[in-house]
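Peer 1: for reference, the sequence and a predicted model appear below.
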Amino acid sequence: MKHQDDFLEHKEQRKVFLRLMAYLKGHKGLVILSFIFLLLGTGAELVGPILIQIFIDDYLTPQNFPFEPLLWLGSAYVILHVTSVIFNYFQRFWFQKIALRIIQQLRIDVFSKTQKFGLSFFDRTPAGGIISRVTNDTEAVKEMFVDVLSTFVQNIVFLIGIFIAMFYLNARLAILCLFLLPVILGLMYVYRRLSARFYGAMSGKLSQLNGKINESIQGMTIIQAFRQQKRMRKEFEKVNEEHHRAWLKGMKLDGLLLRPAVDFISILAFILVLQYFGFASFQGPVEIGVLYAFVNYLDRFFEPVNQMMQRLSLFQQAIVSAGRVFRLIDHNEAAPFKIGKDRPTIREGEVRFENVSFSYDGKTDVLKNISFTVRKGETLALVGHTGSGKSSIINLLMRFYPVERGRIMIDGADLSSYENSELREHLGLVLQDNFLFTGDVKTNIRLYDKSLTDQDIEKAARFVNADKFISRLPNGYNHPVGERGATFSSGERQLISFARTMARSPKILILDEATANVDTETEEAIQTALQRMKKGRTTLAIAHRLSTIKEADHILVLHQGEIAEEGTHDQLLTRKGLYYNMYLLQQGINKEMPG
């Protein structure tokens, strides 16, 4: 992906803007109605000064005050003002309603896309940066639609109307005022060119801030245990200072090129108009009403310009943020998917690896020619030091990453030929770091699978011995679960994750060090549950404690991505190789002592 702080060239900004405008297609009817009300409201507002000009030149100057014409004139002025307020209220409300719907859809689009990415994307991308795009960046785009876009549309229509009224009053002077447009457009162009880089830097630094906050919250236990608060604070202060400096640069630019510059141009324009009427007065009488109306329109001309210039900063932020959001949406790194037209089903759950090699970075192999077979009812244990490739085997079997070399077969069919739904239904995964969602116990077991009844959930909980502690909770299966299940012990969280897996009766059970962090209070219940879960199923278990896999049908000892040894527990101990040494170390026995 393109780096998040990259500067968007003018062509890229234009593409981003047009892509944002494409979201309006789904709201054509409301957009047209809003635009009609905008035209009517703007027209009603612009006619007001002309009515005052008529009153000054036709009635006030000649001191002619007939009751009925003045009543109609005054009534028309009041009606136009009230009409303008009504029309403008509805068009603003509808424009903002459209904007909120668009942002709602944009957030769904970007969030949905992140759900489809493969795990390799999340391995490289900080979580804070992704969160920033879904929240902060879409919020900036929302401001553009809600505030900037409606203001620009309304004010552009208003400016066109002002020039029409100016030409109606005095065509020659209106032509002179047209020369103001290139000056203002040039000012806008310069501002956009200079501000794009500043706002790109600000947006990028904000992502880094979110990343630091997310990292510190997730790792608070380690931070406090190792007294890293000072270091984390310094790192956060550094990023925060860089973000602050980027904001200051943007503020300096805003202070120079926004209202002060426009005010200076407006002063020059007023001087031009007054000089024109001053010279005209030497040649003949000047209509005071025309002078009033022209000055009024000129004043109204620069107020919309000021509003648009002040919102250019929001517009520029929105374009930069939208560019970051679209880069995420366009990023092509989807999770591995089904290949081919065959639709095999998993019936027995036999797993076979045939000369499988794999690399995360495309350079260094973490798996080298791995081959093994696990049949229904058998348990294969994977052991080895950290980095030996145990988790990589699980990641490939779960199809979190694509198989690059070799083949993985389930029931004789290639892993890539299975529908994702078929794999997820029949492969049950229990991780060492079990994850519970905010909600309640029942929801965490069901995980919104509507096919599972309350009876199914309770049956699964009883099967893994989780019902005993759940029944003791104040609200039972409806007991609330906080973020990541922090109020439960590690063993209780693990039992809930067991129940979640077994509620779907998987054919293949994958245990990734499922007992590594279990407390002694629930260890016996968990070991009993594991024996029940394995019965009649194909089981692959990553083992940290070798004492837990004595009964495994087959054990693979991995070393630097290769199978160093294989056999049963007793066979491997007899060979007195790598497994033997690992076992002795865990038992606290000197490996040099006689067997």
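Peer 2: Okay, I see it.
Peer 1: going by C-alpha atoms from here, please, whenever you check contacts or count neighbours.
Peer 2: Noted.
Peer 1: so residue 500, which state does it fall into?
Peer 2: At residue 500, secondary structure determined by DSSP: H, G, I helix; E, B strand; the rest coil is helix.
Peer 1: tell me how many other residues surround it.
Peer 2: Burial measure for residue 500: 25 neighbouring residues, criterion other C-alpha atoms under 10 Å.
Peer 1: once you drop chain neighbours, what's closest to residue 56?
Peer 2: residue 289 (5.1 Å; C-alpha to C-alpha, 6 or more residues apart in numbering).
Peer 1: which helix or which strand is home to that neighbour?
Peer 2: Assessed by DSSP states H and E, residue 289 sits inside helix 288-330.
Peer 1: returning to what we had before: doesn't residue 59 make contact with the residue nearest to residue 56?
Peer 2: No. Assessed by C-alpha atoms under 8 Å, residue 289 is found out of contact with residue 59, at 10.2 Å.
Peer 1: which of these two has more residues huddled nearby?
Peer 2: Under the criterion of other C-alpha under 10 Å, the comparison of residue 289 against residue 59 puts residue 289 first, with 22 against 15.
Peer 1: try it against this one:
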Amino acid sequence: MEERQPMEKISQNRTLRRLFAYMKPHKKELTIAFIILAFATASSVAGPKIVQIFIDDYLAPRHWDWNAIVVLAALYFGLHLVSVVLTYVQLVSFNKIALWIIQKIRMDVFGKVQSLGLSFYDRTPAGSLVSRITNDTESIKMMFVSVLSTFVQNIVMLIGIFIGMFFLDVKLAAYCLVLVPLILLLMHTYRKLSSRVFHISREKLSRINTKLNESLQGMHIIQAMRQEKRYRASFEQTTGEHYAAGLKQIKLNGLLVRPAVDLLYLLALLLVLSFFGVQSFAGPVEIGVLYAFINYLERFFEPINMMMFRLTEFQQAIVSAERVFGLIDEEELAPTGQGDERPKIVQGRIEFQDVSFSYDGKTDVLKHISFVANPGETVALVGHTGSGKSSIINLQMRFYPVHRGRILIDGVPLERYDDEELRRGIGLVLQDPFLFAGDIKHNIRLHSEDITDEEVERAARFVQADSFIRQLPGGYDEPVGERGATFSSGQRQLLSFARTMARNPKILVLDEATASVDTETEEAIQEALHEMRKGRTTIAIAHRLSTIQDADLILVLHQGEIVERGTHQQLLSQQGLYYRMYLLQQGADKEKVC
């Protein structure tokens, strides 16, 4: 525990420095806001001094100089009006800067999320990321919007109040300085104790988002398997843990925020009254000075209370910023092109040279994979679940880095291609196609400005999707809901085919592309696939062996290794694993196959 606290302090200080670094581009605006704040504070602090002059110079001695009194009254109300206007202007200025800063932070964290590798997402729940990007950045926003402006304004106000106190009575003001270390000690204690509570609270909130995201994504399975009660109980337990953390936070606030500050105010009031009480024995006490001091004390502790309340939000923001910066600092980036060369994919020849791969660095899911797919050829990958088929595609798409062995495209190592060329040259169609909210035309084009409407329609006709699109009320402008929920599985797959063909790639990567298509549609798709594969290198995962009988090369994988290779007829003649898989799917015995 003794080592942990200094590390927490270092971490929080580092986090604060990184947050304040976002303010550098706005130095000019901040300087103007500080100047306005200084004038607003001076106008506010001058008020009690004017009242003190009125009491001691005119009211107490009954000296009714109405001209002077009217001037003092006009000056008092004038300064109050100036203070109100300037306070409004500086508050808007600080909040405007704060909104600029939080926008930049959100863009930084969202941009970083876009660049992270799939290996990071494999081990990080989506709900946790959503919590960091939404809840945590919102907490940081509150720090810049309300906490920072409140602290700056009130610190300047406290300095102005102490200056006013020293103008009234130097000795008493010096006595009141003892309050400063007590207040700082109170704030330090609160930060130290609340840091752990806020960490727990944020972690529990992240778990709530994770469970909520999982439940919403798998709602059809939950309802089909009648798991509502179990998920409700699990969610209730998680929310209960978050409730317990929140209750600790409330108890801490109730003890150290308002009551502790009120106690300090009571001690300060006793100090001032005792000082003037003792002074009254030696001579008369100026009522105006007494009023001004008590007024300053009230004004002094009002900012302290505000800062203590904001300290709760400040501590939440620091914890949230640590989580956000932890995401921004994540080093598990998606593999990118290396070197200054900019090779182009011209022919589409693919070669795997003794490639082995492991997701966790311990267990190999691919072992010594070697094969060649020449331009225009189709290489099919078959095997039982977990045999390594999808891992080969993941490496081919450079979703994961290759550390053992090499993958070449047109004789050039995969890592030398830049991202733009690699994504343009390789078309990917997944088993579960993903559609974005928008319309059909947008989902086929995906913001590619070089793809015209004519090319969109041509791609749709090519994959047999044009007929069903034109039957829709909006045609190519038909709205698409989240994940394309209003379309059938086959229609979504056809649209993903059109999306791929609109880019005219040299290489096709198909992950069981016909799995979600009915038999009648599959025949049309197979015809389209036959046309798509012409002049293109194709890597295809297949579970239904009937769809890849015309492949130039079939690789049979088992436990991460290629155990058989050849054409459909060659593999059947070997009567090995492929032969047995084929028999199972055909529902026939050996004699019938022969």
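Peer 2: Nice, thanks for sending it over. Predicted model only: the values in this text are computed from it and were never measured.
Peer 1: superposing both, give me the TM-score.
Peer 2: Remark: TM-score between the superposed chains equals 0.98 [TM-score structural alignment, normalised by the length of structure 2]; 591 aligned residues with a C-alpha RMSD of 1.4 Å.
Peer 1: what about residue 148 of structure 2, distance to residue 43 of structure 2?
Peer 2: Using C-alpha to C-alpha, to the nearest Å, one obtains 21 Å as the distance from residue 148 of structure 2 to residue 43 of structure 2.
Peer 1: just to revisit the earlier point, which helices and strands does the helix holding residue 289 of structure 1 pack with?
Peer 2: Packed against helix 288-330 of structure 1, as judged by 3 or more C-alpha pairs under 8 Å, 6 or more residues apart in numbering; DSSP states H and E, are the following elements: helix 10-21, helix 28-54, helix 67-116, helix 138-143, helix 150-169, helix 180-218, helix 259-283.
Peer 1: if you drop the residues flanking it in sequence, what lies closest to residue 245 of structure 2?
Peer 2: Leaving aside its sequence neighbours, residue 245 of structure 2 sits nearest to residue 201 (C-alpha to C-alpha, 6+ apart; 5.3 Å).
Peer 1: report how many residues lie close to residue 582 of structure 1.
Peer 2: Other residues within reach of residue 582 of structure 1, judged by other C-alpha under 10 Å, total 18.
Peer 1: residue contacts, it?
Peer 2: By C-alpha atoms under 8 Å, 6 or more residues apart in numbering, no residues touch residue 582 of structure 1.
Peer 1: helix, strand or coil for it?
Peer 2: helix.
Peer 1: give me the distance between residue 106 of structure 2 and residue 412 of structure 2.
Peer 2: In this view, residue 106 of structure 2 and residue 412 of structure 2 are 38 Å apart by C-alpha to C-alpha.
Peer 1: again, but for residue 391 of structure 2
Peer 2: Note on residue 391 of structure 2: its distance to residue 412 of structure 2, by C-alpha to C-alpha, is 21 Å.
Peer 1: can you show me the helices along the stretch 351-500 of structure 1?
Peer 2: Using DSSP state H, counting those that start in this stretch, the helices found in the stretch 351-500 of structure 1 span residues 390-397, 420-426, 441-446, 454-463, 467-472, 490-502.
Peer 1: and among these, the most buried is which?
Peer 2: Greatest average neighbour count among the helices of the stretch 351-500 of structure 1 goes to helix 490-502 (a mean of 25), per mean count of other C-alpha atoms under 10 Å.
Peer 1: which helix or strand lies directly C-terminal to that helix?
Peer 2: Of the helices and strands lying after helix 490-502 of structure 1 in sequence (DSSP H and E), the nearest is strand 508-512.
Peer 1: who touches that next one?
Peer 2: Counting by C-alpha under 8 Å, 6+ apart, 349, 391, 394, 426-432, 533-534, 537-543 sit against strand 508-512 of structure 1.
Peer 1: would you mind measuring from residue 7 of structure 2 to residue 23 of structure 2?
Peer 2: Going from residue 7 of structure 2 to residue 23 of structure 2 by C-alpha to C-alpha gives 25 Å.
Peer 1: higher neighbour count, the two?
Peer 2: More crowded of residue 7 of structure 2 and residue 23, by other C-alpha under 10 Å: residue 23, with 16 against 11.
Peer 1: residues in contact with that one?
Peer 2: residue 101.
Peer 1: map it across to structure 1 for me.
Peer 2: The alignment partner of residue 23 of structure 2 in structure 1, by TM-score structural alignment, is residue 24.
Peer 1: quick check: the gap between that match and residue 126 of structure 1.
Peer 2: Using C-alpha to C-alpha, residue 24 of structure 1 is found at 32 Å from residue 126 of structure 1.
Peer 1: same check on residue 580 of structure 1?
Peer 2: Plainly put, residue 580 of structure 1 is 40 Å away from residue 126 of structure 1 if you go by C-alpha to C-alpha.
Peer 1: kindly report the same for residue 46 of structure 1.
Peer 2: Distance from residue 46 of structure 1 to residue 126 of structure 1, counting by C-alpha to C-alpha: 52 Å.
Peer 1: now swap in residue 82 of structure 1 and tell me
Peer 2: Here residue 82 of structure 1 is placed at a distance of 53 Å from residue 126 of structure 1 (C-alpha to C-alpha).
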